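In: quick one: sequence plus predicted model below, questions after.
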Amino acid sequence: MPIESLQGGLIVSCQAPVDSPLHNPFVIAAMAQAAVNNGAVGVRIDTPAHIYAVRQRVQVPIIGLWKQVIAGYDIYITPQFHHAAAVAEAGADIIAIDATTRKRPGSENLAVTIAQIHEKLAKPVMADVDTIEAAKLAVDAGADMVGTTLCGYTAATKHLSPPAWELLTQMVEKLQVPVICEGGISSPQMARRAIDLGAYAVVVGTAITGIDYLVRDYLYNLKY
């Protein structure tokens, strides 16, 4: 099972802003291959085109998602089953979905979406959550693993800054599925802390692959 091979390891999120020259399937695939060549146990990839390109280059598990902005809704990480189906067809091994308690588009509720992914796609689900309440509901709905991904990025948690150490600790204590620490990990020492707190694996994105953000941050600090 792909989840088992992630335990104790580093998952690198290889993504780029849509207006960046890095937002190119070939470039994203090269990032992913470089990460895997240097020991990453998995990668997290957005959009079917990028997932397909990465699948040609790496054999480790791909956590796939598709960010879609839908008018009138705040959730955007693989918001509906047909997005999950496209992600699976492109080659993802695990489907990441928004599992916060925010309103979902269409007639699907969280349990229905997860059940469809299991039954029709035969893929495990990573539930991206923001609170312990959402995490518990996601597990009850059938999620195979749960990530701290959205803590600090929703209206309910906008007062918090990732990494979500407290949420991670609560999830490890209260959930019976693998807990993934994602969001705000910006150093190897922070990644180590996440594992020490009980995280099954750690996802790092911007600190490794976020060239656009990192350059802007360096320049801002040089000027101010």
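Out: The structure has been received and is ready for your questions.
In: from here on, just use CA atoms for contacts and neighbour counts.
Out: Will do.
In: roughly how far apart are Gly184 and Leu22?
Out: Noted for Gly184: a distance of 21 Å to Leu22, by C-alpha to C-alpha, to the nearest Å.
In: and the comparison structure, right after this:
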Amino acid sequence: MNKDLLQPLKQSIIVSCQAPVESPLHDPYVIAAMAKAAELNGAAAVRIDTPAHITAVRQKISAPIIGLWKQQIPGYDVYITPQFTHAEAIAQAGADIIAIDATLRERPHQEQLTTIITRIHQELGKLVMADIDTLEAAIFAENAGADLVGTTLYGYTKATKHLTPPGFQLLTEMVQKLQVPVICEGGISSPKMAQQALKIGAFAVVVGTDITGIDAKLKAYLEGLGGRD
């Protein structure tokens, strides 16, 4: 594992370059172009979903890639790189850091979080970013061996669906309790909010929709104009 990868991320912006499956932007070439534009304009790293997109991005940029693979497995809510086999695929595609769902929800086929993280470290030689929703999950993920922990799933699980990102209170508690780098991800929609996250103590801030989410941003504009199509 190369923990030196983390130092350039300190106090930085990481850009999540993703798009809905039904969007024309959900194309490896387009995602790679987004990632290259992000790198050229100062992003310290990018966050990319699926092996195909990671492969395309790896060919275009030298900045670190936080890779993930969203997979819906029947009977389970865990969907961000839910199993080791998914982590293996994105590592082979070129990801430097593997992002995994580290909530306390039941995991597919009894693959325990500690086991998955250990295997990613030992068999793939990659760092692990734990995507969590609560402080309890964050502490558990750190104890399980995660190299960095993000607020990614705050507001997106049954335990937190009544809450709206960004989770600045959760971020504050994580900064106080954890020893590993804490990443603020989710709901960052302005430079001022990113600055606030860094002031709280975030190691880095992930921005997605507000930079690369054309589909969601346009829908928000249209809704703001009275639901025009």
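Out: That came through, no problem. Computed from a predicted model, the values in this text were never measured in an experiment.
In: now do the helix ranked longest in the second structure: everything it contacts.
Out: Across the second structure, the helix with the greatest residue count (assigned by DSSP state H) is helix 28-40. Contacts with helix 28-40 of the second structure, where a contact means C-alpha atoms under 8 Å, 6 or more residues apart in numbering, come from 15, 17-19, 25, 45-46, 52-53, 56-57, 60-61, 63, 212.
In: Ala40 of the first structure contacts Gln7, correct?
Out: No: taking contacts as C-alpha atoms under 8 Å, Ala40 of the first structure lies outside contact range of Gln7: 11.3 Å.
In: look up how far Gly201 of the second structure lies from the counterpart of Val41 of the first structure in the second structure.
Out: Correspondence of Val41 of the first structure to the second structure, assessed by TM-score structural alignment: Ala44. Distance from Ala44 of the second structure to Gly201 of the second structure, counting by C-alpha to C-alpha: 17 Å.
In: ok, how many other residues are close to the match of Val41 of the first structure?
Out: 22 (other C-alpha atoms under 10 Å).
In: picking that back up, state the pair within the contacts of helix 28-40 of the second structure that is farthest apart.
Out: Leu25 and Ala63 (21.2 Å; C-alpha to C-alpha).
In: nearest spatial neighbour of the equivalent of Gln72 of the second structure over in the first structure, chain-adjacent residues omitted?
Out: Superposed on the first structure with TM-score structural alignment, Gln72 of the second structure falls opposite Val69. Nearest residue to Val69 of the first structure in three dimensions, chain neighbours excluded: Tyr76, at 5.4 Å (C-alpha to C-alpha, 6 or more residues apart in numbering).
In: again with Val57 of the second structure
Out: In space, Val57 of the second structure is closest to Ala32, 4.4 Å off (C-alpha to C-alpha, 6+ apart).
In: could you report the neighbour count for that neighbour?
Out: 23.
In: could you look up the SS state of Ala99 of the second structure?
Out: Using DSSP: H, G, I helix; E, B strand; the rest coil, the structure places Ala99 of the second structure in strand.
In: what lines up with it in the first structure?
Out: Under the alignment (TM-score structural alignment), Ala99 of the second structure maps onto Ala96.
In: and its match, how far is that from Tyr213 of the first structure?
Out: 23 Å.
In: how about the helices in the second structure?
Out: 28-40, 51-58, 84-93, 113-119, 135-144, 168-177, 191-200, 209-212, 214-224.
In: surely Ile54 of the second structure meets Ile48?
Out: Yes: assessed by C-alpha under 8 Å, Ile54 of the second structure is found in contact with Ile48 at 6.0 Å.
In: shared neighbours, the two?
Out: Contacts common to Ile54 of the second structure and Ile48, judged by C-alpha under 8 Å, 6+ apart, are 65, 67.
In: what number of residues are in the vicinity of the match of Gln72 of the second structure?
Out: 13.
In: same deal with Thr151 of the second structure?
Out: 27.
In: now do the contacts for it.
Out: Thr151 of the second structure neighbours (C-alpha under 8 Å, 6+ apart): 131-134, 167, 170-171, 183-186.
In: Leu9 of the second structure too?
Out: Counting by C-alpha under 8 Å, 6+ apart, Leu9 of the second structure has contacts 44-45, 203-204.
In: ok, it to His109 of the second structure distance?
Out: For Leu9 of the second structure relative to His109 of the second structure (C-alpha to C-alpha), the value is 34 Å.
In: try Cys184 of the second structure
Out: With C-alpha to C-alpha as the criterion, Cys184 of the second structure and His109 of the second structure are 29 Å apart.
In: got the buried residues for stretch 17-30 of the second structure?
Out: Within stretch 17-30 of the second structure, the residues that count as buried by 16 or more other C-alpha atoms under 10 Å are 17-19, 25, 27-28, 30.
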